[in-house]
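Q: sharing a model that was predicted from the sequence below.
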Amino acid sequence: MSDLREKIIKSSLQLFSDKGFHGVTVNDIVNHCDTSKGGFYHHFKSKDELLYVIHDTFISYVLNEANQAKKCYDRPIFQLHEMLKALVRVYDLYNEHIVVFNQENKYLKENYEILIQKKRDNYKEILQEVIKQGQELGEIRNELPTTITNMAILGMVNWTYQWYKKDGPKTIDEIASTYIDIIFSGLLTTEALEEYRASKLSMTDI
């Protein structure tokens, strides 16, 4: 990503957060980051595309991390561990993006909303597939409905943006470890939980 593109995104995040999407013009953005309209339109077709990119950045991150977890680990409990770590870390890496997303997502144009929703659905499908495979292998409690379990995990973690502070008493990885401990204690079978707690991945969470 070019320095100017990153600078435009950073300025827009601050301005959208302070004034709202409709309260900010392209002129406001280019003045804030000390560039020209030509510089802006070289990287973005419109302010609408810029809002889409803000949304897409963090959604693409968690989706890529989920796919990577599937490639790197052949056990559902370890895939889920890595997916949860990345899902929590996104609130530190892209905190401003997520705040703007939750504040301004109603202004996303339909064509961009479709693209974002496709990635969100893809992530949910991967998570649900991991849960289902974990149940088939006896790692995740079979009596838990996969769809409700999926939504419960996402609902729990997605609320992080409401209270997480970068300068808070706990690091993002410590928060991720707490989430994983709570979720795994409820999801895993006794044998799988014991195996996980004895694993190297569990040791990295301490």
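A: Perfect, I can see it now. Here the structure is a predicted model, which is why all the values come from computation and not from measurement.

Q: only C-alpha atoms from now on, for both contacts and neighbour counts.
A: Noted.

Q: so Glu174 is in contact with Asp181, correct?
A: No: with contact defined as CA atoms under 8 Å, Glu174 does not reach Asp181; the gap is 10.6 Å.

Q: let's bring in a second model and compare:
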Amino acid sequence: MSELREKIIETSLQLFSERGFHGVTVNDIVEHCKTSKGGFYHHFKSKDELLYVIHDTFISYVLNEANRAKKRYDRPIFQLHEMLKSLVRVYDLYNEHIVVFNQENKYLKQEYEVLIKRKRDDYKEILKEVIQEGQELNDIRKELPTTITSMSVLGMVNWTYQWYKKDGPKTIDQIASTYIDIIFKGLLTEEALEEYERSKLSKELVF
């Protein structure tokens, strides 16, 4: 990513957060960046595309991490561990992006909304598949409805943006470890939980 492109994104995050999407013009952004409109339009077709890029950045991150976890581990419980870790870490890496997303997503143009929804749905499907495969291996309790379970996990973690602070009493890895501990003790069978607690990944948890 070019230095100017990154600066435009950082500036727009600050301005959108303070004034809202419609309270900020391209002129405002370029003025704060000390660049020209030509510099802006070299990187973004419009302010609408800029809002899309802000949304897409963190959604692409968690989706890429989920696919990486699927390739790296054969066992669903280890895939789930890595997915949860990255899903929580996104609130530290892209906290401003997520705040702007939740504040301004209603202004996202339909063409961009379709692209974002597709990636969100892809992530939900991967999570659902991992849970289902874990149930088939008797690692995750079979009596738990797969869809409700996956949506419950997302609902729990997605609320993090409301209260997480970078300078808070717990680090993002400590928060991730707490989520993993709560979720695994609720989802895993006794045998799978015992095996997980002996694993290298479990030893990485910090509280």
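A: Nice, I can see it. The model shown is predicted, which means the values in this text are computed figures rather than measured ones.

Q: can you give me the TM-score here?
A: For these two chains in superposition, a TM-score of 1.00 is obtained (TM-score structural alignment, normalised by the length of structure 1); 206 aligned residues with a CA RMSD of 0.3 Å.

Q: before we move on, back to that, in terms of neighbours, single out the busier of Glu174 and Asp181 of structure 1.
A: In terms of neighbours (other CA atoms under 10 Å), Asp181 is the more surrounded of Glu174 of structure 1 and Asp181; the figures are 17 against 14.

Q: list the residues that contact that one.
A: Asp181 of structure 1 makes contact with no residue under the criterion CA atoms under 8 Å, 6 or more residues apart in numbering.

Q: onto which residues of structure 1 does stretch 170-184 of structure 2 map?
A: Stretch 170-184 of structure 2 lines up with residues 170-184 of structure 1 when matched by TM-score structural alignment.

Q: pull out the buried positions in that stretch.
A: With burial defined by 16 or more other CA atoms under 10 Å, the residues of stretch 170-184 of structure 1 counted as buried are Ile172, Asp173, Ile175, Ala176, Ser177, Tyr179, Ile180, Asp181, Ile183, Phe184.

Q: which residues in structure 2 form helices?
A: Counting by DSSP state H, residue ranges of the helices within structure 2 are 3-19, 26-33, 37-43, 47-72, 76-93, 95-104, 110-136, 146-158, 172-187, 190-197, 200-203.

Q: can I get those helices in a markdown table with distance to Lys166 of structure 2?
A: Rendered in a markdown table, the data for those read as follows (distance: least, CA to CA, whole Å):
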| stretch | distance to Lys166 of structure 2 |
| --- | --- |
| helix 3-19 | 16 |
| helix 26-33 | 25 |
| helix 37-43 | 30 |
| helix 47-72 | 17 |
| helix 76-93 | 7 |
| helix 95-104 | 9 |
| helix 110-136 | 25 |
| helix 146-158 | 16 |
| helix 172-187 | 8 |
| helix 190-197 | 28 |
| helix 200-203 | 24 |
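
Q: just those helices: most buried one?
A: Each of the helices of structure 2 was given a mean neighbour count from mean count of other CA atoms under 10 Å, and the largest, a mean of 21, is that of helix 76-93.

Q: that one vs structure 1, average offset?
A: With mean CA distance after the TM-score superposition for structure 1, helix 76-93 of structure 2 departs from structure 1 by a mean of 0.1 Å once superposed.

Q: quick one: that helix to helix 172-187, angle?
A: With axes from the mean of the first three to the mean of the last three CA atoms, to 10 degrees applied, the angle from helix 76-93 of structure 2 to helix 172-187 works out at 150 degrees.

Q: who's in contact with helix 76-93 of structure 2?
A: 58, 61-62, 65-66, 69-70, 72-73, 98, 127, 130-131, 133-134, 139-140, 157, 160-161, 164, 166, 172-173, 175-177, 179-180, 196, 201.

Q: good, we can wrap up now.
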